[in-house]
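>>> prediction below, plus the sequence it came from.
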Amino acid sequence: MAARDYGQYGGVTRALELIGERWALLIVRDLLVGPRRYGELAAGLARIPSNILAARLKELQAAGVIRRAPRSRIVVYELTPYGRGLEPVVLALGAWGYKALGDPREEQVITPDSMTIDLRTAFRPQVAASLPPTSYATRFGFAELLIRVDGSALDVSRGDGPADLAFSASHDIRRLISGELAPDRAIATGVVEVLHGRGELLERFASTFHLPA
């Protein structure tokens, strides 16, 4: 039984009954990045009470959106094929919300999974297909990501590694991605700090990841 019953019959209503509870869609967002243990989900959603996380996982399992999967000696949560069908919905919602993003409040953080989904949202495969393969080692707040672009394929993973361009940036990276700030100005104003590699590759990054505000 759905946690909510709106008393209406329709696709949108049913979708909200299944994933409309608080935190549910953020759990789906993080699982779109990859399977997660319970503790990893809790760490990525630091403000979620443990009883709410347990309840949402139980509800999403009952709805057929996620499942528990044994991996060696641990159990992880992963999306079912039905749950993975939410990916275009999540990306479209992210693009819509990006237009009203503004500056973060003092207590808000960037997580690796949230930034991964933001990068997927902003990725332009049709542009990347015409560019040479490029890898970026990035630090967005506490999120350290290795971004590999090869033609129209995008791979984002946690951690560091060999890269053509390594840079760090604050939340103001959104100004670069939106086109509000040119790559050279982003470097000159300190929004982006080039750690190693060719700084001019930031222009390629800005072409590959673009989302108008």
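Thanks, I have the structure now.
>>> please make it C-alpha for all contacts and neighbour counts, starting now.
Fine.
>>> which residues in this structure form helices?
Secondary structure of the chain, counting by DSSP state H: helices at 11-19, 24-33, 38-44, 50-62, 81-84, 87-98, 112-122, 125-128, 173-177, 183-188, 201-208.
>>> okay if I get the ones you listed as CSV plus distance to residue 157?
Shown next, in CSV, are the helices of the chain (distance: least, C-alpha to C-alpha, whole Å):
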stretch, distance to residue 157
helix 11-19, 26
helix 24-33, 9
helix 38-44, 15
helix 50-62, 24
helix 81-84, 19
helix 87-98, 18
helix 112-122, 8
helix 125-128, 18
helix 173-177, 18
helix 183-188, 23
helix 201-208, 16
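>>> mind giving me TSV with those and columns for mean neighbour count and distance to residue 74?
As requested, those are arranged in TSV below (neighbours: other C-alpha atoms under 10 Å; distance: least, C-alpha to C-alpha, whole Å):
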stretch	mean neighbour count	distance to residue 74
helix 11-19	16	26
helix 24-33	20	16
helix 38-44	15	10
helix 50-62	16	17
helix 81-84	15	21
helix 87-98	15	26
helix 112-122	20	21
helix 125-128	17	35
helix 173-177	21	36
helix 183-188	16	43
helix 201-208	19	37
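>>> next, the one to line up against it:
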Amino acid sequence: MTGKRWYDDACGMALGLNLVGDRWALHVVRELLLGPKRFADLRGDLPGISSNVLAQRLDELEERVIVRRRRLPPPASAWVYELTEWGAELEPVIVHLGRWAVRSPAFGRESRLSCTSVVLSMRTMFRPEAAAGLDLRVGFRLEELQVLGRITEGSLDVGPVDALAAPEHGGPAAVVTTTPEVLAGILYDGVALDEALESGAATLEGDRAALVRYAECFWLPEPAAPTADDPAER
């Protein structure tokens, strides 16, 4: 690849870092895991990245056959970026990296969380044993993204949908409208659902018990225990 200084190492891990180890590269891949996005959408979902750096990462990922650029047909006629089939194979890498990293004692959620991130977190932190025998549908309206989570016999399928019907019109048992940060708090931090609803941070259509049961199927693992030689212990 032109213009890049790569690790001189034949290990596959080193090659992987050569391909997606640049700053923001995996963030871009993460944001494309749920489907194509325009440049402006990626820029909005990654507020810490400059337009120049985003353009550079996209060019590099396209050169490396991880991302491709295509034009949507009329009436949209917009240019979008999407993962190649090979690029999409990075999802389990990102999921496992996330599951490993949240065990860090330094893990916190003070920063912004994207809609894609909270959807992927559900795929990452799902507990099949907690969903045994469960058949449940819950919808989420997260900013511009509409998501449906389906739990069936201990398995989870969660991702974007074109539209969510209200529960009373044949939609999922419950539909929640909120932000990614508030939803993460409900799923993982024990944030009281009633408190979120009363404050207006979230609104709920349908069966409250269905949402509570859905949230019980997700967890955060315990932080990694520090060793005796850990500076934090001194």
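Structure received. Small disclaimer: the values here were computed from a predicted structure and weren't measured.
>>> quick one: TM-score?
Here the superposed chains carry a TM-score of 0.79, computed using TM-score structural alignment, normalised by the length of structure 1; 203 aligned residues with a C-alpha RMSD of 2.8 Å.
>>> before we move on, back to that, so which of the helices of structure 1 is nearest residue 75 of structure 1?
Among the helices of structure 1, the nearest to residue 75 of structure 1 by C-alpha to C-alpha is helix 38-44 (8.3 Å).
>>> if we can go back for a sec, tell me which of the helices of structure 1 lies nearest to residue 2 of structure 1.
Nearest to residue 2 of structure 1 among these is helix 11-19; the distance by C-alpha to C-alpha comes to 5.6 Å.
>>> mean per-residue distance, that closest one versus structure 2.
Mean deviation of helix 11-19 of structure 1 relative to structure 2 after superposition (mean C-alpha distance after the TM-score superposition for structure 1): 0.5 Å.
>>> now tell me what touches that helix from outside.
With contact meaning C-alpha atoms under 8 Å, 6 or more residues apart in numbering, helix 11-19 of structure 1 is reached by 2, 3, 4, 5, 6, 25, 59, 60, 63.
>>> mind redoing it with 6 Å?
With contact meaning C-alpha atoms under 6 Å, 6 or more residues apart in numbering, helix 11-19 of structure 1 is reached by 2, 4.
>>> for stretch 188-204 of structure 1, same thing?
Stretch 188-204 of structure 1 is contacted by residues 164, 165, 166, 167, 168, 169, 183, 186 when judged by C-alpha under 6 Å, 6+ apart.
>>> ok, now which ones touch residue 79 of structure 2?
70, 71.
>>> which position in structure 1 aligns with it?
Residue 79 of structure 2 maps onto residue 75 in structure 1, with residues paired by TM-score structural alignment.
>>> out of the helices of structure 1, nearest to residue 160 of structure 1?
Across the helices of structure 1, residue 160 of structure 1 has its closest neighbour in helix 112-122 (12.4 Å, C-alpha to C-alpha).
>>> which bit of structure 2 covers that closest one?
Using TM-score structural alignment, helix 112-122 of structure 1 pairs with 115-125 in structure 2.
>>> mean distance, the matching stretch to its aligned residues in structure 1?
Averaged over the aligned pairs, stretch 115-125 of structure 2 sits 1.6 Å from structure 1 after superposition, using mean C-alpha distance after the TM-score superposition for structure 1.
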